[in-house]
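Colleague: Have a look at this fold, sequence not included:
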């Protein structure tokens, strides 16, 4: 069977993604079929490891020049049914992306903002100093590990020191248990988060908004911290798309890299422009920028 015979319109209401063909191995997942725009899809995007490659330091990620325009154009085509759902604080996302007018949830869902100029709604209590102080002391005493302070969580990155994972995770679990908090064991990072700070809850909150009503949700993410969101969209009739190497996951599709994510999203915009009536195109980035969605700044 030729490859193109396997393509399913992801958002065609007459089809079901549940019937899509999987990879040749039961241990792998196929690439997602093309996203059809406009449609009744709702698209939720992780940031690090999904829209940008992970860097040794969170502030050193490289944002592709066309990425902000790509995100906004997708949001327009989806009539506002697009949101970024990231472990980063909203302040950090704003600094990296600039004034992108889409919905966002930061701090693993602890911060909720329905649009660019809207008030930020906290979905969790602030992280107490009785958690922050011991984590900070551990980081200082073990090679000055990178500490990332967020409004409702605290992350300690141990890149370059993998032997620190076990003691750091043990400390985080003890602190979380004592304070009714949770622990995120991510890619070279351990984070203690307050209740309400999970991406599944953020997706559910967005889906309760009128503009998301009746849509089918899809979440794209790379880390184990995205599994809550994969499970949430699956429960609502949607599906998750894993980015990066195959692992145990609740996602149903897989894209190999950040570059493949950019290409998949850019193709959706190009297909939408090609299908649009004469004079109706123009919501996506110009042809030159769309083709550069995976490039890095010079």
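Modeller: Looks like it came in fine. In this text the structure is predicted, and so the values were computed from the model without any measurement. Residues are numbered from 1 along each chain as shown.
Colleague: all contacts plus neighbour counts: C-alpha atoms, from now on.
Modeller: Will do.
Colleague: what's around residue 236, how many residues?
Modeller: Applying other Cα atoms under 10 Å, we find 14 residues neighbouring residue 236.
Colleague: Return the distance of it relative to residue 121.
Modeller: Counting by Cα to Cα, to the nearest Å, the separation of residue 236 from residue 121 is 23 Å.
Colleague: ok, and here's another one to check against it:
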């Protein structure tokens, strides 16, 4: 008999010694049939602004979305953020842009769109340097889209597959010769003011967030799994975005 997934306790309160890092989809925002259909509640915008002020700016988004998309979602508030799973990062004048997409990615995108068109609800999301194949609204497309991504990978040297919740991405494995994931992005923030010297706190829901959990655990931080219980490096848990809103709202 397989061992049961351990039940994790809720996270401790966020205090003034913390640096807070937050995933977006599935953590701050409920999933929608397509990435463009998510909505940002007004109370969440206010809580993020208040926490940003309270923690002297030590609050950052760490997301699979691009920085441009994150800015649109939270406009007019602009926060420190890492996008595309760490391929791009911004904090004041610090950070880096995502690498330029190879020419072959445009052809792969066109072919992926043909595959998705056979499955109403399947979506091909162009992220610039990365390409995401979504089947949340078309679960029957899962096998064909994943097979397509696996077959396309050899045509994109330096790329790797990034699985997620009802999505598979083709994305660069590294950036400027360094690791490009959410853990590396969090550690880069932790080397800079106002994050430096604080206790890192990271909340995320997906397997793409596991690198972030490992990074904050290594710094004696607080790792929070959001959503259904599963095997994870996280030490704490919250049931979903509504619980995350209550947690950060109580501290804001």
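Modeller: Perfect, I can see it now. Worth saying up front: this structure is predicted, and the values here are computed from it rather than measured.
Colleague: My guess is residue 157 of structure 1 contacts residue 143. True?
Modeller: No - between residue 157 of structure 1 and residue 143 no contact is recorded; they are 11.2 Å apart, counting by Cα atoms under 8 Å.
Colleague: Compare these two (neighbour count), which wins?
Modeller: Just comparing residue 157 of structure 1 and residue 143: by other Cα under 10 Å the higher neighbour count belongs to residue 157, 25 against 11.
Colleague: if I line the two up, what does that one land on in structure 2?
Modeller: By TM-score structural alignment, residue 157 of structure 1 lines up with residue 134 in structure 2.
Colleague: Same question for residue 234 of structure 1.
Modeller: So, by TM-score structural alignment, residue 234 of structure 1 is matched to residue 217.
Colleague: got the contact list for its match?
Modeller: residue 223 (Cα atoms under 8 Å, 6 or more residues apart in numbering).
Colleague: Equivalent analysis for residue 245 of structure 2, please.
Modeller: With contacts taken as Cα under 8 Å, 6+ apart, residue 245 of structure 2 has the following neighbours: 28, 44, 47.
Colleague: so the second one is in which element?
Modeller: It stands for residue 44 of structure 2. Residue 44 of structure 2 belongs to helix 42-54 when elements are defined using DSSP states H and E.
Colleague: quick one: that helix to structure 1 mean distance?
Modeller: With the two structures superposed, helix 42-54 of structure 2 lies on average 1.4 Å from its match in structure 1, counting by mean Cα distance after the TM-score superposition for structure 1.
Colleague: against structure 1, where does that helix fall?
Modeller: Residue span in structure 1 matched to helix 42-54 of structure 2, by TM-score structural alignment: 65-77.
Colleague: Return the set of buried residues in the matching stretch.
Modeller: The neighbour-count check on stretch 65-77 of structure 1 (16 or more other Cα atoms under 10 Å) flags 65-77 as buried.
Colleague: Show me what residue 124 of structure 2 aligns to in structure 1.
Modeller: Counting by TM-score structural alignment, residue 124 of structure 2 corresponds to residue 147 in structure 1.
Colleague: what does the helix or strand hosting its match contact?
Modeller: Secondary-structure element containing residue 147 of structure 1, defined by DSSP H and E: strand 146-150. Strand 146-150 of structure 1 is contacted from outside by 88-89, 107, 136, 139, 154-158, using Cα under 8 Å, 6+ apart.
Colleague: Now those residues in a markdown table, please, with extra columns for secondary structure and distance to residue 196 of structure 1.
Modeller: Supplementary listing: the contacts of strand 146-150 of structure 1 in a markdown table, determined by DSSP: H, G, I helix; E, B strand; the rest coil; distance: Cα to Cα, whole Å:
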| residue | secondary structure | distance to residue 196 of structure 1 |
| --- | --- | --- |
| 88 | coil | 15 |
| 89 | coil | 14 |
| 107 | helix | 10 |
| 136 | helix | 22 |
| 139 | helix | 25 |
| 154 | strand | 14 |
| 155 | strand | 16 |
| 156 | strand | 20 |
| 157 | strand | 22 |
| 158 | coil | 25 |
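Colleague: ok, those residues vs residue 176 of structure 1, which is closest?
Modeller: Within those, the smallest distance to residue 176 of structure 1 is 11.3 Å, found for residue 154 (Cα to Cα).
Colleague: I figured the closest one was touching residue 192, is that so?
Modeller: Yes - using Cα under 8 Å, residue 154 of structure 1 makes contact with residue 192 at a distance of 5.6 Å.
Colleague: Give me the more crowded residue out of these two.
Modeller: In this view residue 154 of structure 1 and residue 192 are compared by other Cα under 10 Å, and residue 192 has more residues nearby, 26 against 23.
Colleague: The more buried one - that's part of a strand, no?
Modeller: Yes - looking at residue 192 of structure 1 with DSSP: H, G, I helix; E, B strand; the rest coil, it is inside a strand.
Colleague: what residue of structure 2 matches up with it?
Modeller: Taking TM-score structural alignment as the alignment basis, one finds that residue 192 of structure 1 is matched in structure 2 by residue 170.
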